[in-house]
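1. structure for this input, please:
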Amino acid sequence: MAKRDYYEVLEISKSASEEEIKKAYRKMAIKFHPDKNQGDKTAEDKFKEAAEAYEVLSDAKKKAQYDRFGHAGMGGAAGGGGYGGQGMNMEDIFSQFGDIFGGGDGSPFGSFFGGGGGGQQQRRRKGSDLRIKLKLNLEEVANGVEKKIKVKRHVTCKSCSGNGAKNGTELSTCQTCGGAGQVRRVQQTMLGQMVTTSPCPTCNGEGKQIKTRCEACFGEGRVLEEEIIPIKIPAGVADSMQLSMSGKGNVPPRGGVAGDLLIVIEEEPDEVLHRDGTNVIYDLYLNFADAALGTTVEVPTIGGKARITIEAGTQAGKILRLKGKGIKELNGYGVGDELIHVNLWTPKSLTKEETEMLEKMRDSPNFHPKPNKNEKNFFEKMKDFFN
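-> Okay, here's the model as predicted:
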């Protein structure tokens, strides 16, 4: 099933402000919240869909990328399956966006994930992003490709299940902050009492303490591993474009949401074909005899070759078109063309016999330039092709 437009999901316009996007998401999230629609799978899917849309539109870089490339520029098109409804579970949604509800656990009803209990649940941290460059040749850019890349990233320690304690044993509540992760200080000022909060210095804001550290990760709850990740690149990507795979970045220490893997496209120049948007351009050089008498020639195309006919009397500067031999549109259905620019090759040195032949033809009436007044010049031809 095709993804819905993110603006349509949140029922906002493309010109919506940051605050309007936030309000729209809060409205949708409360409407389809699991606590309010228990057992309703459709409501749960819409809740995840709204979270997916907000994750992208609330981030300036992701929003700009989405506005330009649509869903193809997001994680799902890159094969990550990481946004909202694809790979994000309910706890991930609340941990990342819980603050917009005004509650510690992200639940406006106070019951989901134990939010209605004793203290305020700590918001889970998000790990750092990873960025890689991926080189693609013209054929891979034109048709799309699936790549497998090696990435070194921090993943959850299997020995302790990510909590940093030996064999994953239970952590103890921090005695300094009572598990809140924050300490409050009350100061008397001329204006009355001033209350400030700061991360607990004993547990570094985690609210829990490790009794015996895990020997595999030394208490970090994560280890560095090399992973082979498949990436599906859509057809039509461009140089410097950035794709994103959610959840394939680093896991933070001792639990949380993994960061993203950012894939920056690096397009390698082709030796014979030159890209111009969705079109490719090839410079064809003909000798005088072939241009005057006509011939058939073989020209390179993306991933192959094609044989074309050169009509007798073809002029230098003529542009021939091979329909549909260009690059597929990103997030679209169209395909560009291959434009063949005819050039006349003039020899720089001639034999005696060649010189004598040309001297005989020099004064022939058919060899005197007679341009047709209705014939368009090079710039007019190019304008016709690209408009």
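
2. alpha carbons only for contacts and neighbour counts from here, please
-> Will do.

3. list the contacts of residue 279.
-> Neighbour list for residue 279: 325-327, 336-339 [criterion: CA atoms under 8 Å, 6 or more residues apart in numbering].

4. using a markdown table, lay out those together with distance to residue 170.
-> Shown next, in a markdown table, are those (distance: CA to CA, whole Å):
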| residue | distance to residue 170 |
| --- | --- |
| 325 | 62 |
| 326 | 60 |
| 327 | 56 |
| 336 | 60 |
| 337 | 63 |
| 338 | 65 |
| 339 | 67 |
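
5. just the buried subset of those, please.
-> 325-327, 336-339 (16 or more other CA atoms under 10 Å).

6. for these, which one is nearest residue 208?
-> residue 327 (54.8 Å; CA to CA).

7. in this structure that closest one contacts residue 336, no?
-> Yes - counting by CA atoms under 8 Å, residue 327 does reach residue 336; the two are 5.1 Å apart.

8. determine which two of the contacts of residue 279 are furthest apart.
-> Longest span within these, CA to CA: 327 and 339, 11.9 Å.

9. need the residues touching each of these two.
-> 279-280.

10. now the helices for the stretch 101-250 of the chain?
-> Along the stretch 101-250 of the chain, the segments classed as helices by DSSP state H, counting those that start in this stretch run 138-143.

11. want to put them side by side, so please do this one too:
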Amino acid sequence: MADHYETLGVSRDASADEIKKAYRRLARELHPDVNPSAEASERFKDVTHAYDVLSDERQRAEYDAGGRGAFGGGGGFGGFGDIFDTFFGGAQTRGPRSRRERGEDALLRVEVDLLDVMFGTTKEIDVDTAIECETCHGTCCQPGTSPVTCDICHGTGQVQRTVRSLLGNVVTASPCGSCRGYGTIITNPCVTCQGQGRVRARRTIHVDIPSGVDTGLRLQMPGSGEVGPGGGPAGDLYLEIKVRHNDDFSRNGDDVLCTLEVPMADAILGTTTTIDALDGDVELEIRPGVQSGDVLVIKGRGITALRSNLRGDLRVGVQVVTPTRLDHKERELIRSFAARRKDGGPALAHFQQGLFAKLRDRFVS
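-> Coordinates of the predicted model:
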């Protein structure tokens, strides 16, 4: 890379005003709005970079010192400095930073139906995220160009300063202010991603929802999060599950719960009925004399357990429905039935919980 002083056409002892005047004169001559040629555009970038370095007092001092600070390595305390370096290793350099960084993790909330939970499902989800720039493929540079070595730190990403102390010359290192510690400078950033190596975009992902998931469970999809700066590796995507409310069915663990209203006559005599369950019709036998609060269990018609092939049960709570409107003949039949039973009428019994609490307890027992 050309010498910055030569680029601006000034001497090495030029004042700040002289440097500024030289830059303004060249900028008026080379600016793309005045001179659209490719050669002028390249010179304008070099001139601008040279001015950025030389107009900053600290960066100019680093540049004049070859990127190693203003003091050099000598001095009256050189012996102590050598001893200090021997015991403490002097300035430790770690090398330049990488422009490629890991992307951030992302969290999405996904709603599923109870039927999806029963057997698992696959969903397509649209995600707004960061993806690798298709123009520069994560290099951050315009196609056909590449980063140039920083002329302040000479590609190390750090500048060293020597400070005199009672123990001698102490060398410290800090990130280069010109290249921000990368060791290189992108003179022609990609116009699509503005030199970031990634862009925001909407993409569709296919998600496998396993059976048995429940509200609040989080699924991890490694490498499906946002692409990092400089086209770095993508972070992880976390899916937080929410199971939608179902008007007819609920769940307790891997069991599916529902309530069946049974007419009084069917409860007395018993019957067989068909229930439209989540995964299809199922035949249910109601034994004679079934009571409100009884739970009828159909084995293996519940939810497939998470990471297993075993299924829970379908648990059907019975609610006997007493007719509220009877004609004269029906009332006479009921009276005749009651007279034959001679039950003695209502009577106090041991305290019991309400029907729905009782039903709930039997569901989960």
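
12. tm score of chain vs chain?
-> Remark: TM-score between the superposed chains equals 0.64 [TM-score structural alignment, normalised by the length of the second structure]; 267 aligned residues with a CA RMSD of 3.3 Å.

13. so what sits against both of residue 327 and residue 336 of the first structure?
-> 278-280.

14. nearest to residue 311 of the first structure, of those residues?
-> residue 280 (22.1 Å).

15. what's the counterpart of that closest one in the second structure?
-> Using TM-score structural alignment, the equivalent of residue 280 of the first structure in the second structure is residue 256.

16. which residues does its match contact?
-> Per CA under 8 Å, 6+ apart, neighbours of residue 256 of the second structure: 249-250, 301-303, 312-315.

17. just checking, what's the longest helix in the first structure?
-> Criterion DSSP state H: the longest helix present in the first structure is helix 41-57.

18. in the following helix or strand past that one, what counts as buried?
-> For helix 41-57 of the first structure, the following helix or strand on the C-terminal side (DSSP states H and E) is helix 60-69. Under the neighbour-count criterion of 16+ other CA under 10 Å, helix 60-69 of the first structure has 62-63, 65-66, 69 buried.

19. matching residues in the second structure for helix 60-69 of the first structure?
-> Going by TM-score structural alignment: helix 60-69 of the first structure matches no residues.

20. which residues in the second structure does the following helix or strand past that helix match up with?
-> Scanning forward in sequence from helix 60-69 of the first structure by DSSP H and E, the next helix or strand is helix 90-97. Under TM-score structural alignment, there is no match for helix 90-97 of the first structure anywhere in the second structure.

21. give me the helices and strands touching helix 90-97 of the first structure, please.
-> helix 41-57 (3 or more CA pairs under 8 Å, 6 or more residues apart in numbering; DSSP states H and E).

22. re earlier: closest one of the shared contacts of residue 327 and residue 336 of the first structure to residue 171 of the first structure?
-> Closest to residue 171 of the first structure, out of all of these and judged by CA to CA, is residue 278, at 56.9 Å.

23. quick check, that closest one in contact with residue 338.
-> No - in this structure, residue 278 of the first structure is not within contact of residue 338 by CA under 8 Å, at 9.1 Å.

24. hey, what's in contact with both of the two?
-> Common neighbours of residue 278 of the first structure and residue 338 (CA under 8 Å, 6+ apart) are residue 326.

25. if I pick residue 312 of the first structure, what's in contact with it?
-> By CA under 8 Å, 6+ apart, the neighbours of residue 312 of the first structure are 290-295.
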